[in-house]
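Undergrad: Show me the folded form of this:
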Amino acid sequence: MTENSTSIGNRPNAGVSALKGRTGAGAPAETRGRTTIADGVVAKIAGMAAREVPGIHTLGGAMGRAFGAVRDRVPGTGSSVTQGVKVEVGERQTAVDLDLVVEYGVSIVDVAGDVRSNVIGAVERMTGLEVVEVNIAVDDVHLPDEEDESASGEGRVK
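TA: So this is what the prediction gives:
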C-alpha cells in the first residue's frame, strides 16, 4: 500500500483529513491547504446544538446569566449563543464544557445524554473535528412558576 492510499475502498487520500491538508498537483483540491476553525465557531455550534434539545431551559451559570440579562438590555447587543459554553480546539480534536439549566420534571440523565449526542453530531458534522468529550454541569432547575428576569422586562426594584 502506498502512502497516498488506504484500505478504505482503495481510494487515494480516503483517510486524509480535510483540516490538515496536503499540497501538490496530485492531491485532491479539498486537501490542498489548511483549514483553521476558531474556538468561537465551535462554541456557537455547540451552544446552538445544546439549546435544540427538549428539556433545556438555558445555558450558563448564575453569574453568566446575570451578566447576560444586563447585556441583553443594551441596545444593539443580543443574547450570546456561547453563554455557558467553553471549548478547547486543537488541530483535529475538540473538547466542550457546558453549563446547563434544565426544566423541572425532565430526566437530567436523559437530557444530558441527548445534549451530548446532539453536540457531538453537530460539531463533528459541521467542522470535521473529533469531539473527544462533552462535559456537562447542571447548574439549576427551572421551575414552572419561576419568571425569567430577562423575559419580564422589569427588575425587582422600580
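Undergrad: switch to C-alpha atoms for all contacts and neighbour counts from now on
TA: Will do.
Undergrad: Give me the neighbour count for Leu19.
TA: Residues within reach of Leu19, counting by other C-alpha atoms under 10 Å, total 19.
Undergrad: now the residue nearest the centre of the chain: how far from Phe67?
TA: Ranked by distance to the mean C-alpha position of the chain (C-alpha atoms, centre = their mean), the top residue is Ala46 at 1.1 Å. As for Ala46, its distance to Phe67 is 20 Å (criterion: C-alpha to C-alpha, to the nearest Å).
Undergrad: hmm, back to that, wait, what's in contact with the residue nearest to the centre of the chain?
TA: If you count contacts by C-alpha atoms under 8 Å, 6 or more residues apart in numbering, Ala46 has them with 82, 85, 96, 119-120, 122-123.
Undergrad: which two in those residues are spaced the farthest apart?
TA: By the measure C-alpha to C-alpha, Thr82 and Ile120 form the most distant pair in these, at 15.8 Å.
Undergrad: Let's see this one next, to set against the first:
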Amino acid sequence: MVSHETEKPQSAPAGRQAGVGGDGSGRQVAQGDRGRTTIADGVVEKIAGLAAREVPGVHAMGGGIARTLGTVRDRVPGGTSSRSSVTRGVKAEVGEVQCALDLDLVVDYGYAIADLASEVRESVITAVERMTGLEVVEVNIAIDDVKLPDEEDEEDSGRTIR
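TA: I've put the predicted structure just below:
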C-alpha cells in the first residue's frame, strides 16, 4: 500500500503558534491548523510607535516636514489625527515571519543618543514580538533633531497669544 501523506510544515519556534505568509494585499497572514490571522503593516507601526514614545527622552517622532504636516492635520476637526500621530515617524516592512522597522526620532536635549536609541530599540522589539509573534530583525533609528530646553514645541507655534 502506498502512503499519500503530505508533509506538515515544521513547527514554529517556541512561543509562535503559526507561520506567516503574504497574501498579496500588503498584509501578512499567519496560518495555523484552525485558520489564519492577518496582521496589517499599520498594526505593527502603531505598536512600534507607542513603544518608542514610552521611552523617556523621546520628544517626538517623524522628520521635520512630517511633524509639521501632522501638527496641521491634528488640528483639523474630524481628521485622522489619532492614527497618523501614533504612526508618524514609523515605517514597517513585514515579511513572512519577520519584520523590520525604521523610526525617525526627535530626542530631548541631555539624553545620551546611543543609550536612548538602544532603549527605544529594545522597547520596540519587545512590544512588537510579544504582541504579533513576528521576529523583529532590525530597528533602524534616525535622529532627526534635538529638542532644546528653550525651544518652542511645533504644536505650540501655531497658537496666537491674546
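Undergrad: Superposed, what's their TM-score?
TA: After superposition, the two chains reach a TM-score of 0.79 (TM-score structural alignment, normalised by the length of structure 1), with 140 aligned residues with a C-alpha RMSD of 2.4 Å.
Undergrad: ok, back up a step: inside strands: which ones of the contacts of Ala46 of structure 1?
TA: Secondary structure assignment by DSSP state E places 85, 96 of the contacts of Ala46 of structure 1 in strands.
Undergrad: List just the nearest of the contacts of Ala46 of structure 1 to Ile37 of structure 1.
TA: For Ile37 of structure 1, the nearest member of those is Val123. The distance, counting by C-alpha to C-alpha, is 11.1 Å.
Undergrad: Translate the closest one into the numbering of structure 2.
TA: For Val123 of structure 1, the aligned position in structure 2 is Val128, judged by TM-score structural alignment.
Undergrad: Roughly how far does that match sit from Glu93 of structure 2?
TA: Val128 of structure 2 sits at a distance of 13 Å from Glu93 of structure 2 (criterion: C-alpha to C-alpha).
Undergrad: These two: which has the busier surroundings?
TA: A count of neighbours by other C-alpha under 10 Å puts Val128 above the other of Val128 of structure 2 and Glu93, at 21 against 14.
Undergrad: So the more buried one sits against Val44, correct?
TA: Yes - distance between Val128 of structure 2 and Val44: 6.5 Å, which falls inside the contact criterion (C-alpha atoms under 8 Å).
Undergrad: Which positions in the longest helix anywhere in structure 2 come out as buried?
TA: Residue-count comparison of every helix in structure 2, with assignments taken from DSSP state H, identifies helix 113-132 as the longest. Judged by neighbour count (16 or more other C-alpha atoms under 10 Å), helix 113-132 of structure 2 contains these buried residues: 113, 116-117, 119-121, 123-125, 127-129, 132.
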